[in-house]
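Participant: have a look at this fold, sequence not included:
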């Protein structure tokens, strides 16, 4: 397999629901990829590397400052420059009414989503500042725009990422650092497929009917897939003119 590449991309959670497809597509488009994450991502990356793909992996605990700082240090040993950073790590973790959310639970969601975005974003920003610039793509959520029941910590964390985007973009412009955020709606990942299959088995409803109910929540009545997210990722990881934007990709769900 050819080893030339269109640049080096650092990505968190390469083995996640959206991350798998983005990582595969980046490799197909001849980017070198360095993945940061846990064991699930490591297994996925090892599988790709075993097939000859231009990808490396670094263990990273998104809850631990020292682990994240060490991961960036290790990445610098693998490459002098990164052209892009994609921060996919995150998750809602809990689904509870406000009065049942403990402070520890709240902090855990904030750490995974917002704190990791800041710390890893800051470190890659510093790296890019010294090497001529680059593109940062963060991941928010439509939940950061419109409240969802039982998702307060997640929505607050994602709204924080939306706000952070502008600061990174404004200060980074002087150094040719471009920062934008993608805010997806409901994306049909492998985990969501499994959830629907379990519900279908439990309730006796068909998979297709359950998926149709989910799709009915967006005006286009369409299923948003990880591969659809990549089209926007590729644009933002290579753009020289889109700056400081939070771009929704949700089949119009937020309009409902």
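Facilitator: Alright, I've got the coordinates. Note that the structure is predicted; figures quoted are calculated from it, not measured.
Participant: please count neighbours and contacts with C-alpha atoms only from this point.
Facilitator: OK.
Participant: leaving out chain neighbours, which residue sits closest to residue 212?
Facilitator: With sequence-adjacent residues excluded and distances taken as C-alpha to C-alpha, 6 or more residues apart in numbering, residue 212 is closest to residue 221, at 7.8 Å.
Participant: and the comparison structure, right after this:
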């Protein structure tokens, strides 16, 4: 299990959007470090498959079907985890979607859909998680932000706005949660080659009238120091560090992992 085996031994973690991509990578890493992991996802079949894969490698995991935009589903999901495992130590608001459109052509419905998953979903998870954490003496709230929590790109206004808002929510949790032993931080990755990003490449190529290779080289990775995508493993390593960090010295922070795309 490596040199850092067991850094989350005995901890209970719930991750939304954990059936695939970055969320799955974090779930698997947490489990390898000894956490009991609740794999929460809208796709119940994929959540079950991810939880089963974690158990097959010796980890402890349960699947939770959760539409993060559904207040009752989030409440019931968190309650199920607390009932099963006796508490909640780490909650990670990771669920997200993307929509590509210029602002003047963006429908209100698509604006609201993106905001609902990222921001409403993060709020609902935060509220339920804080109730559990406050009752048990503390915990860690984590959020999946983006370099777009700190700067903007064209064609992604609802995503950029939502990711900026998550930074504000994270900071609010850090201020309010401190008295209850709760820390809060937000991870801000650059482009990670996930299905969400793969879907954007042809969309942006069409919208911008350039090739897919040019989207990758001249749009997505233009401002990195080495022209490389951030990896799921990079993000999972940071997510582990933030979950295992021992004190409130590190709270309310945005931690960027982007190959130098954003420095701040």
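Facilitator: Great, that's in hand. Keep in mind that this is a model prediction, so the values were computed, not measured.
Participant: now the TM-score, please.
Facilitator: The TM-score (TM-score structural alignment, normalised by the length of structure 1) is 0.86; 248 aligned residues with a C-alpha RMSD of 2.8 Å.
Participant: the residue nearest to residue 212 of structure 1 in helix, strand or coil?
Facilitator: coil (DSSP: H, G, I helix; E, B strand; the rest coil).
Participant: show me the contacts for it.
Facilitator: Neighbour list for residue 221 of structure 1: 212, 215, 251 [criterion: C-alpha atoms under 8 Å, 6 or more residues apart in numbering].
Participant: over to residue 252 of structure 1?
Facilitator: Residue 252 of structure 1 sits next to 218-220 when contact means C-alpha under 8 Å, 6+ apart.
Participant: recalculate using a threshold of 10 Å.
Facilitator: With C-alpha atoms under 10 Å, 6 or more residues apart in numbering as the criterion, the residues that contact residue 252 of structure 1 are 185, 217-222.
Participant: same check on residue 112 of structure 2?
Facilitator: 119-120, 158.
Participant: before we move on, what about residue 153 of structure 2?
Facilitator: Counted by C-alpha under 10 Å, 6+ apart, residue 153 of structure 2 has contacts 147, 159-160, 219-220.
Participant: just the helices in structure 2 please.
Facilitator: For structure 2, the helices defined by DSSP state H occupy 21-32, 44-56, 71-85, 108-115, 121-136, 157-177, 195-208, 212-214, 232-244.
Participant: most tightly packed of those?
Facilitator: helix 21-32 (a mean of 24; mean count of other C-alpha atoms under 10 Å).
Participant: any idea how far the corresponding residue of structure 2 for the residue nearest to residue 212 of structure 1 is from residue 245 of structure 2?
Facilitator: Alignment note (TM-score structural alignment): residue 221 of structure 1 maps to residue 227 of structure 2. Distance of residue 227 of structure 2 to residue 245 of structure 2, computed by C-alpha to C-alpha, to the nearest Å: 30 Å.
Participant: could you measure from residue 204 of structure 2 over to residue 77 of structure 2?
Facilitator: 36 Å.
Participant: residue contacts, the most centrally placed residue in structure 1?
Facilitator: By C-alpha atoms, centre = their mean, structure 1 has its centre lying nearest to residue 88, at 1.9 Å. When contacts are counted by C-alpha under 10 Å, 6+ apart, residue 88 of structure 1 touches 11-19, 22, 36, 113, 117, 137-140, 182.
Participant: likewise residue 22 of structure 2?
Facilitator: Taking C-alpha under 10 Å, 6+ apart, we find residue 22 of structure 2 in contact with 28, 94-95, 144, 192-195, 231-236.
Participant: out of the residues you listed, which is nearest to residue 177 of structure 2?
Facilitator: Distance to residue 177 of structure 2 across those (C-alpha to C-alpha) is lowest for residue 144, with 18.3 Å.
Participant: correct me, but the closest one touches residue 187?
Facilitator: Yes: if you go by C-alpha atoms under 10 Å, residue 144 of structure 2 and residue 187 touch, sitting 5.3 Å apart.
Participant: okay, and the common contacts of these two?
Facilitator: Residues touching both residue 144 of structure 2 and residue 187 (C-alpha under 10 Å, 6+ apart) are 94, 167, 235, 239, 254.
Participant: possible to save the residues you listed as TSV with distance to residue 70 of structure 2?
Facilitator: Formatted as TSV, these follow (distance: C-alpha to C-alpha, whole Å):
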residue	distance to residue 70 of structure 2
94	15
167	22
235	27
239	25
254	27
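Participant: fine by me, thanks again.
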